[in-house]
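Student: 3D model of this:
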Amino acid sequence: MYDWTIDGMLRAGFSKKMADYLHGLWKQEKESGLWAEEDLEWAHARGFLAESAVAYNLKEAEHIEDYLSDYEYYRIWPLNSWERIWINDKLTLKYMLAGTKYDRYMPKYFYYKTEDRLMPLMDCPEDCRHSSADAVALLVEREKKVACKPCNGALSVGFFELSYENETFYINGEVCGKEELRSFVEKHPNYIYTEYFVPSTQLGEIFPLIHTIRVLAIKDGEEKSKIAGGYLRFGTKDSGHANYMNSNSATVFAYDVKIDTESGRFSEGKAVYIDRIEDMPYHPDTNVLVEGTIDLWEEARDMVIGITEYLGLCEYMGFDICFTNKGVKIMEINSHSGIKHLQMRKPLLEEEWCRTYFAKKIEALDRLTSEEITKRNQLMR
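Tutor: So this is what the prediction gives:
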């Protein structure tokens, strides 16, 4: 039986950070009215949130034990040691890969906005390399489109598209003047300004804004890095400039697609609501059949494995990659990415090597002394 109270989680070895987070999700779904009480009890008794149990169709699953539970996944955070700082924010990752053979897979980085100034970065054009807010306007005029996002964030929160067309500036498609653009820059510290991605012709025909492919890679000690799973997601007209919708109501869905991480074959589009999954083989806005094999997939796989080996002290990495008109690109790498959408397509514990990896992490927590548990409760980053 799982104890979903904060005190119970702390006794089980959770960090206070993750205990608070998971307890909040547990409480939110109990109060949502979306599930019958018996369904909530069934899922929670097995360590799963109700929304995960629905996404995995757990009541019909032949092998529930193949699915890593939400309770255990949040309990074993952090899977990476202190070296997770190498990937936890976009700017550090950029510098970690700069000058390596993997540098070409990163977007161009133009500026970073500190609390008090705009700092030109390595890919900033020479004539834009000054620290006034007007430099961004000059850059946007030159590039036509620039992406702007928090240096460390999640779920596509805070993403902006800055653009210039017909002598007019736009923020997320809304007209703005130079003064408004200057104000925007000043009001968004800890933001980076990067190359704007345009999807490859193949994937752009499905939806014109950039997609994301999440690929989970694991390096277990001396073993060669392996890919544990992945999925493809597309934006919709409702998701705006982001391609992820946090499905926290019965009327909002994310659009997910199965991908074979060996071959790059994709198919079986689904609308993922918080309380149900609906088959949707055609994109809901463009009505294009979402099916095919991704061009350059072998190169993308080699890149993921290569970077996982190169940053080998980070043993657990969730890559967000895309396929653009300039080739394969990395959006970011996550140190503890969500697993619901991954396990919808392939249970993480289905393969023996992956089951063993997670089992070792759980068993290590079960052996902790009370003093070690107290110390672990205090982990914040």
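Student: Please count neighbours and contacts with C-alpha atoms only from this point.
Tutor: Noted.
Student: Next one: Leu34 from Arg276, what distance?
Tutor: 10 Å (Cα to Cα, to the nearest Å).
Student: Asn152 too?
Tutor: 30 Å.
Student: Kindly report the same for Ile333.
Tutor: From Ile333 to Arg276 the distance is 28 Å (Cα to Cα).
Student: Check Ser15 too.
Tutor: For Ser15 relative to Arg276 (Cα to Cα), the value is 30 Å.
Student: what do you get for Leu40?
Tutor: 14 Å.
Student: same thing with Pro150?
Tutor: 31 Å.
Student: For those two, indicate the residue with more neighbours.
Tutor: Pro150 (22 against 16; other Cα atoms under 10 Å).
Student: can I assume that one is in contact with Phe159?
Tutor: Yes: contact criterion Cα atoms under 8 Å: Pro150 and Phe159 qualify, at 7.2 Å.
Student: wait, what's in contact with Tyr310?
Tutor: Residues counted as contacts of Tyr310 (Cα atoms under 8 Å, 6 or more residues apart in numbering): none.
Student: Going by neighbour count, which residues of the helix or strand harbouring Gln28 are buried?
Tutor: Secondary structure from DSSP states H and E places Gln28 in helix 16-31. By neighbour count on 16 or more other Cα atoms under 10 Å, the buried set for helix 16-31 is Lys16, Lys17, Met18, Ala19, Asp20, Leu22, His23, Trp26, Glu29, Lys30.
Student: again with stretch 53-68
Tutor: Buried-residue list, stretch 53-68, by 16+ other Cα under 10 Å: Ala53, Val54, Ala55, Tyr56, Leu58, Ile64, Asp66, Tyr67, Leu68.
Student: Which members of the residues you listed occur in helices, if any?
Tutor: Among those, the residues falling in helices (DSSP state H) are Ala53, Val54, Ala55.
Student: Another for comparison:
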Amino acid sequence: MEHTVERYTDCFETFLREPNEATYTQVCAERYRRKQSGQSVDRREERSRFFQLLHAYQREQHPLYLQAMSRTDARLTGALASDTYVDILKLKRRCPDADLPALREAFFRNCAFPEMVKEDVYVNRPLRKAGKLCEKLLSPAKKVGDFAYHQYWYGKRGYSSGTLKAWNRQKKADTLENPYAEPQLMRWAHRNGFLYDRIDQYGLTEANCGDFVSDRDYISLGSVNNSYKKWIEDVPSLRYCLTGVTQYLPEMYYHVLRRDDKTVIVRMPDCPAGYAGGDARELLRLLREKGRLLFRPASYHAGAPFFRLTYDGVNYIMNRRPVTEEALLYTLQNRRHHYVLMELVDILDAEQAVCGADMTELRAVILNEQLTDPRIVDLRIVYRDGDTVQADPVTGVFDDDKQLPLWQSVSAQIREFCLFMPQLEYYSIHFRITAKGLCVMSCNPAPALLHDGTIDPRVMDYLCRKRDERCYPRPVVTVKRIQDRGWKLFKKVCCRPGYRDYMLHEYVNGVLDDLRNFHNTTLRQKLWSYRRGYYSFRIDQYQLTEDNWRDFLSDRDYHWLCPINNHYQKWIDDKMTYRHVIEPFKDAAPRYYYHIMQRNGVSCALRMEDCPAEYPSDFEGIVSLLEHEGALALKQSAGEHGDGFCKLSYADGKYYINHDEVDRDAVLTKLQSLDRYYNVTEFLTMHEALRPLYPGSVNTIRVMVLNPTGCDPYIANAYMRIGTGSTKLTDNLGYGGVSAKVDVDTGRFYDGTQLKNHVITSCPNHPDTGMLIEGQLPEWDKVKQTLTDICNYFGQLEYLGFDVAISSQGIRILEINKYQDLNRCAYYGDTIQNYFKDKIAAKNKRLHLHQ
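Tutor: I've put the predicted structure just below:
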């Protein structure tokens, strides 16, 4: 929420000026919200500002001077309640003119609990100091004991260590937020996994605890959505992944991100024509044109400030304060977090008139178990002070007689928005009602359980079912857990910092596989190559010697360096997300007809953007489409190296799976038995000019594109992959495919080679067809222009490997790879080698490692 930091500051200052029960409650509520959103609460800063305010009161002889001091009793928690008498002594040191006896007398006279505070000051302080010293000495042993206890008693009930750590943080926060709760009730609630407030909210008893999902179980569930929750995890992903419902999103113009400790400015899809990326002054030019913009963190949970930017024709104004152009440029360019420059959305006047001027947004919780029936199960009006008011999701009525404006049309728009992403089943959307209707500001794939109001029984039943499915008993010690601990220890002791777990696994397994299975090198050669970071088969591939081994990118450095792209590489992790992201270039993508997924253990078929309207969203629709098209491709959504690829075909009343004749029921059984995410797409045939090389596969071109600045991509390398009889329907080089160099400037392919037992051998003619592997790629200039435009479209990614098919249907980009094999590293020119050297140097600098 964009006002979180400012709202907390306002509440704290109000409390200092009017220290009473109401203002104290607001401070506690805001402090809890900041903790929940991942923002820190600096107690030292609170204490410092408290003394500054009292000092100002004393200088001005303010009537609140003694009043504010006298009411800082034990009710006022953390920053004000821990050492109240010592606070008076500190105030005396900071304000030498203060009358200490009068202050002390006024404090004890007006304190709500004078006896308790006097006892705390005069009697318990020495004991508490001794207790704190013992606690500090015994803290390591206590932590070890607590960890072992939690690992045993909670681990065998199915809870992970991450769940336990998060639950312990919530328990501590709950104890601080309820200092006068009954201790026995507090312990009972925490033992059963609930926060203290849930006792009254749910009416908890020993008999009905199991009827509600506990806070501990909810943490264990995490996000109940599948991997497609990444579509709504941050602001840029909303714009790039939900391309079919962008009319319900605010316009986004620029993305400011950090790359190798440098600021990179990337144009976003809504940026007007004529504006370039890479220059912060373009952001100011856009501000002068638009007049009002919002500069906000890209992540919902970054805890970073929002900036409302305004230009009145003369001055720049940031958060209602005039600033110079230089100061504004500094703010735009020097951000630690990723930021987005976007449209500043105004709330509808009629909405503010009904809900109040302090209203900030509306929050709707969506439940979509049946894929095609998203329902609003909770609707809240959120105010600036953090309060919420529950409204009826159907009618939009709240406070008995007030009605949200345009609610019927807005609820229909929410349904349309949610139907675009049926893969998600439980999430919340935060939106505003504008003159155009719905405007979604953010989404949350894991909505927080609410402390106030009523919870829809459908939500509680749904969460309880998910809890029963996931939270299963498990043994405390398993082989996998021992292996994981061993990997962590190995990574910490034996490896340099900076490895991702997956990449370290890949590298170590590659070394072990090379040691066991590659027999063309001696043990001495293997050890020589391992010490320098190479697999031993690279000695022949790269012609490595003691003089030139530093000239190539080693396998160890490459695995340590990856992933080179930032976390926005999730946009190309799977083909489903890739299809949404590449929507503006859909003519260059294969036709995606259906998406096959599992929901509640049952396979489901969902229609996609390119599916004709007459075909239903079920498996019968896929078979009917097959009968019309004649051939379809079945691909894993997140498969690699062509794994899981299958060809479905129909001709002369007969059905085929990978050229094997089957009946119609067998095709349906094949589709319904898929236990992973699959996509059904058009089946491509090679361009007439390339088909004679080998017609049995789609012979793709791998094109490496680098975009380090975010706005100036260039093609660094390209090679063609040609299938053979051993690769079947794919063209994978590791399975026996043939590769050929491609001249980036002209599109001419030549110099065929084949990888046999990790050794690159010459193959001038195709081993099956006998055709000479040399010729000209058709439409090569169009391919280069298309790839450059795509890289400019999402400049957040800088290291991409495109798989391009030049087919009879036109140019088709099958997928974009974030992690490319190094088989052809020896053929890379100085440009690529220098790029990798710069990336390694930047990562070493970032991690403070020696070169």
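Student: tm score of chain vs chain?
Tutor: Aligned and superposed, the two chains score 0.87 in TM-score terms (TM-score structural alignment, normalised by the length of structure 1); 353 aligned residues with a Cα RMSD of 2.1 Å.
Student: List of residues touching stretch 69-81 of structure 1?
Tutor: So stretch 69-81 of structure 1 is contacted by 2, 9, 12-15, 18-19, 22, 46-49, 52, 313-316, 335-336, 361-362, 365 (Cα under 8 Å, 6+ apart).
Student: Need the counterpart of Gln754 of structure 2 in structure 1.
Tutor: Superposed on structure 1 with TM-score structural alignment, Gln754 of structure 2 falls opposite Ala271.
Student: Can you say which helix or strand has its match in it?
Tutor: Using DSSP H and E, Ala271 of structure 1 falls in strand 265-272.
Student: and that strand, what does it pack onto?
Tutor: Strand 265-272 of structure 1 is packed against strand 254-259, strand 277-279, strand 292-293, with contacts defined by 3 or more Cα pairs under 8 Å, 6 or more residues apart in numbering; DSSP states H and E.
Student: and of the ones you listed, who's closest to Gly327 of structure 1?
Tutor: strand 292-293 (15.2 Å; Cα to Cα).
Student: Relative to structure 2, which residues correspond to the closest one?
Tutor: Counting by TM-score structural alignment, strand 292-293 of structure 1 sits on residues 775-776 of structure 2.
Student: That stretch vs structure 1 - mean distance after superposition?
Tutor: Its aligned residues in structure 1 lie a mean 1.2 Å from stretch 775-776 of structure 2 after superposition (mean Cα distance after the TM-score superposition for structure 1).
Student: isn't there a strand covering Asp127 of structure 1?
Tutor: No: counting by DSSP: H, G, I helix; E, B strand; the rest coil, Asp127 of structure 1 is not found in a strand; it is helix.
Student: what's the counterpart of it in structure 2?
Tutor: Looks like Asp127 of structure 1 aligns to Glu614 there (TM-score structural alignment).
Student: ok, so what distance separates that match from His628 of structure 2?
Tutor: Counting by Cα to Cα, the gap from Glu614 of structure 2 to His628 of structure 2 is 12 Å.
Student: likewise Leu133 of structure 2?
Tutor: Taken as Cα to Cα, the span from Leu133 of structure 2 to His628 of structure 2 is 80 Å.
Student: ditto for Tyr677 of structure 2
Tutor: 24 Å.
Student: between these two, which one's more packed in?
Tutor: Neighbour totals were compared for Tyr677 of structure 2 and His628, and Tyr677 leads with 19 against 11 (other Cα under 10 Å).
Student: about what we covered before: what about the contacts of stretch 69-81 of structure 1, which are in helices?
Tutor: Counting by DSSP H, the contacts of stretch 69-81 of structure 1 contribute Met9, Met18, Ala19, Leu22, Ser52, Lys361, Ile362, Leu365 to helices.
Student: List just the nearest of the residues you listed to Glu372 of structure 1.
Tutor: Using Cα to Cα, these come closest to Glu372 of structure 1 at Leu365, 9.3 Å.
Student: ok, now which ones touch the residue nearest to that closest one when sequence neighbours are not counted?
Tutor: In space, and not counting its chain neighbours, Leu365 of structure 1 is closest to Gly13: 6.3 Å by Cα to Cα, 6 or more residues apart in numbering. Each residue near Gly13 of structure 1 by Cα under 8 Å, 6+ apart is listed here: Arg75, Leu365, Asp366, Leu368, Ile373, Thr374, Arg376, Asn377.
Student: Would you agree the last one is in contact with Asp20?
Tutor: When you say that, I think you mean Asn377 of structure 1. No: here Asn377 of structure 1 does not reach Asp20: they are 10.9 Å apart, not a contact under Cα under 8 Å.
Student: Can you list the residue ranges for strands in the stretch 101-250 of structure 2?
Tutor: Remark: no strands are assigned in the stretch 101-250 of structure 2 by DSSP state E, counting those that start in this stretch.
Student: those helices in it, which residues are they?
Tutor: With DSSP state H, counting those that start in this stretch as the criterion, the stretch 101-250 of structure 2 has helices at 114-122, 124-153, 161-177, 183-191, 198-202, 215-221, 235-241.
Student: can you put those in a markdown table and add distance to Met69 of structure 2 and mean neighbour count?
Tutor: Supplementary listing: the helices of the stretch 101-250 of structure 2 in a markdown table, determined by distance: least, Cα to Cα, whole Å; neighbours: other Cα atoms under 10 Å:
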| stretch | distance to Met69 of structure 2 | mean neighbour count |
| --- | --- | --- |
| helix 114-122 | 14 | 14 |
| helix 124-153 | 20 | 12 |
| helix 161-177 | 22 | 16 |
| helix 183-191 | 29 | 15 |
| helix 198-202 | 34 | 15 |
| helix 215-221 | 38 | 21 |
| helix 235-241 | 44 | 22 |
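Student: can you list those helices in TSV and add distance to Cys439 of structure 2?
Tutor: Converted to TSV, the helices of the stretch 101-250 of structure 2 look like this (distance: least, Cα to Cα, whole Å):
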stretch	distance to Cys439 of structure 2
helix 114-122	52
helix 124-153	44
helix 161-177	32
helix 183-191	39
helix 198-202	32
helix 215-221	29
helix 235-241	12
